[in-house]
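Undergrad: output the structure for:
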Amino acid sequence: MNNITGLIIAFVYIFSLIGIAEGLRRWQGLTSAFTRKVVHIGVGMMIWFVPFLFTSPWPFVFASAFFAVLNFLDWKYGFFAAMSSSDRANLGTVYFPIAAAAVTLIFWDQPPLMVAALMPLTWGDGLAPVIGKTYGRHPYTIGRATRTLEGSTGFFLTAFIATWLALWLMPPPPELLPATALLPALVVSLATTLTEAVSPWGLDNLTITAVA
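TA: Predicted coordinates:
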């Protein structure tokens, strides 16, 4: 696909997600904490389509840099209520596109690894706080980070499934069968679950991806 067309699709997709999240917040009464995760997961899933939208990693890196700057301005001035965080020190939305750009550059020629590297952040980190706040009954604290066992379990399970599917379903190289993709998915999910448990809020968007 032409890179310009790919960029247009990427920008329309992301701004549409933000618009949908804002609509859910305004008209369905959902909290910003929830709509922020809608955008988080939706944007993360875009990595599945990046190899088909672009002929090189650089257009996506450009888009990621644009959104890193935009998200920083949003963090500072509050343009998008659907993406706001109650923790003003949380720069997670800025770190997310940086992480996406990094895995795209590193694994551009290996689509399964490129997508898999972002899945713990997309699904694990996306759903863990929701699961923890809804079902969390067993909190624990490591250093300055407080989590729940339920949230961490949700992180592990969702990260494992999403990582396994990415390793299996994305076109090679490398080519991994469903069975052979299980062990690397398990290792990545365990490592990123432990990393998320000890990482400060927001910074885990970088540490999780670095470990993956």
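Undergrad: every contact and neighbour count from this point should use C-alpha atoms.
TA: OK.
Undergrad: hmm, Leu127 is touching Phe155, no?
TA: Yes - counting by Cα atoms under 8 Å, Leu127 does reach Phe155; the two are 6.7 Å apart.
Undergrad: and the two? which has more neighbours close in?
TA: Neighbours per residue (other Cα atoms under 10 Å) separate Leu127 from Phe155, with Phe155 holding more: 29 against 23.
Undergrad: look up how far Thr93 lies from that one.
TA: 18 Å (Cα to Cα, to the nearest Å).
Undergrad: try Pro184
TA: For Pro184, the distance to Thr93 - Cα to Cα - is 27 Å.
Undergrad: what's the answer for Phe67, then?
TA: Distance, Phe67 to Thr93, by Cα to Cα: 9 Å.
Undergrad: swap in Leu194?
TA: 21 Å.
Undergrad: which one of these two has more residues nearby?
TA: Thr93 (25 against 15).
Undergrad: wait, the more buried one touches Ala68, no?
TA: Yes - applying Cα under 8 Å as the test, Thr93 and Ala68 come out as touching, 7.4 Å apart.
Undergrad: quick one: the helices in the chain?
TA: Per DSSP state H, the chain carries helices over the ranges 3-27, 32-45, 50-53, 58-77, 92-106, 111-119, 125-135, 149-169, 182-198, 204-211.
Undergrad: please give me the structure for this one as well, since I'd like to look at both together:
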Amino acid sequence: MLVAQGIYESPTGRDISGLIIAYSISVSLLIVSELLQRCCNVSSSITRKIIHVGAGLCVLCVIGLFDHWQYAVIPHTSFIVVNAMIRRWRILKSMEPPNPMTLGDAFAAVIGERFGRRRHYAAIDTDTPPEGKTYEGSAACFVAIFVGVLFVGYICSVISWTDALISAVVGTFFEAVSPWGTDNLTVPLSVCSAIYAIRM
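TA: Purely as a prediction, here's the structure:
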């Protein structure tokens, strides 16, 4: 059970085991996705989605393993840096394409690529306009964020339908206007900020 204690609280045994499990899951996702891409010729766009969705959802599996929230956020925060390094030096083929994130962005990418017909573009994202985002993808992003926030809220018994609706609107907006793959950061940060603002 997470507790809101001081920022300098020493880690407990549960915190340490939680860190080990969280990192083990994340590293396993990277290894499996890379093997799928290199050995089974699975598209890197698919393996990247597997990594992002799997890493995002593993939060629900490990969050209850920690005693302090300060240690619960370490694994995913550190992987922001790891992800940036992997993309910068193209270390893993399974993460090469510049899209998605956990649910919202992943669904936007999948639905947009498969069913998207009407495109819109972030104003400053002029490098690859033919690959711009679609309204169909944005609609899928809205639904995914709305359902995802409701699901997490149900588990934590804190989120209402209104919270989920506002979060989905905010997250979908940032997914739509964020260029160059930056929605990997802007979507989760904007959704979390929206929920925090509502709950203040």
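Undergrad: what's the closest of the helices of structure 1 to Ser85 of structure 1?
TA: helix 32-45 (6.5 Å; Cα to Cα).
Undergrad: distance between the ends of stretch 96-106 of structure 2?
TA: Using Cα to Cα, the end-to-end distance of stretch 96-106 of structure 2 comes to 15 Å.
Undergrad: cool, stretch 115-134 of structure 2 as well?
TA: OK, stretch 115-134 of structure 2 end separation, Cα to Cα: 9 Å.
Undergrad: quick one: contacts for the residue most central in space within structure 2?
TA: Closest residue to the average C-alpha location of structure 2: Thr102 at 3.3 Å, with Cα atoms, centre = their mean. Thr102 of structure 2 makes contacts with 49, 52-57, as judged by Cα atoms under 8 Å, 6 or more residues apart in numbering.
Undergrad: ditto for Glu196 of structure 1
TA: Glu196 of structure 1 is in contact with 125, 204, 207-208, counting by Cα under 8 Å, 6+ apart.
Undergrad: nearest to Ser16 of structure 1 among these?
TA: The closest of these to Ser16 of structure 1 turns out to be Asp125 (Cα to Cα; 21.7 Å).
Undergrad: give me the nearest residue to the counterpart of the closest one in structure 2, chain neighbours excluded.
TA: Using TM-score structural alignment, the equivalent of Asp125 of structure 1 in structure 2 is Asp105. Distances taken as Cα to Cα, 6 or more residues apart in numbering place Cys141 nearest to Asp105 of structure 2, at 5.9 Å, with adjacent residues excluded.
Undergrad: what's the separation between the equivalent of Val187 of structure 2 over in structure 1 and Thr153 of structure 1?
TA: Structural alignment (TM-score structural alignment) places Val187 of structure 2 against Ile208 in structure 1. Noted for Ile208 of structure 1: a distance of 15 Å to Thr153 of structure 1, by Cα to Cα.
Undergrad: with Val103 of structure 1 instead?
TA: On the measure of Cα to Cα, Val103 of structure 1 and Thr153 of structure 1 end up 25 Å apart.
Undergrad: between these two, which has more neighbouring residues?
TA: More neighbours surround Val103 than the other of Val103 of structure 1 and Thr153, with 23 against 16 (other Cα under 10 Å).
Undergrad: hmm, Asp67 of structure 2 is touching Ile16, no?
TA: No - if you go by Cα under 8 Å, Asp67 of structure 2 and Ile16 don't touch, sitting 9.6 Å apart.
Undergrad: in terms of neighbours, single out the busier of these two.
TA: Taking neighbours as other Cα under 10 Å, Asp67 of structure 2 and Ile16 compare with Asp67 leading, 21 against 16.
Undergrad: for the residue in structure 1 that the more buried one lines up against, which non-adjacent residue is closest in space?
TA: Taking TM-score structural alignment, Asp67 of structure 2 has Thr55 as its aligned residue in structure 1. Excluding its sequence neighbours, the residue lying closest to Thr55 of structure 1 (Cα to Cα, 6+ apart) is Asn3, at 6.6 Å.
Undergrad: can you pull the contacts of the one you found?
TA: 53-55, 59.
Undergrad: same thing with Val42 of structure 2?
TA: Leu36.
Undergrad: could you report the neighbour count for Ala108 of structure 2?
TA: The burial count for Ala108 of structure 2: 30, using other Cα under 10 Å.
Undergrad: any idea how far the closest residue to it other than its chain neighbours lies from Val110 of structure 2?
TA: Leaving aside its sequence neighbours, Ala108 of structure 2 sits nearest to Gly137 (Cα to Cα, 6+ apart; 4.0 Å). Gly137 of structure 2 is 7 Å from Val110 of structure 2, where distance means Cα to Cα.
Undergrad: between those two, which one's more packed in?
TA: Higher neighbour count among Gly137 of structure 2 and Val110: Gly137, with 29 against 19, using other Cα under 10 Å.
Undergrad: can you find the partner of the more buried one in structure 1?
TA: Matched across to structure 1, Gly137 of structure 2 falls on Gly151, judged by TM-score structural alignment.
Undergrad: its match touches Gly136, doesn't it?
TA: Yes - at 6.4 Å, Gly151 of structure 1 counts as touching Gly136 under the criterion of Cα under 8 Å.
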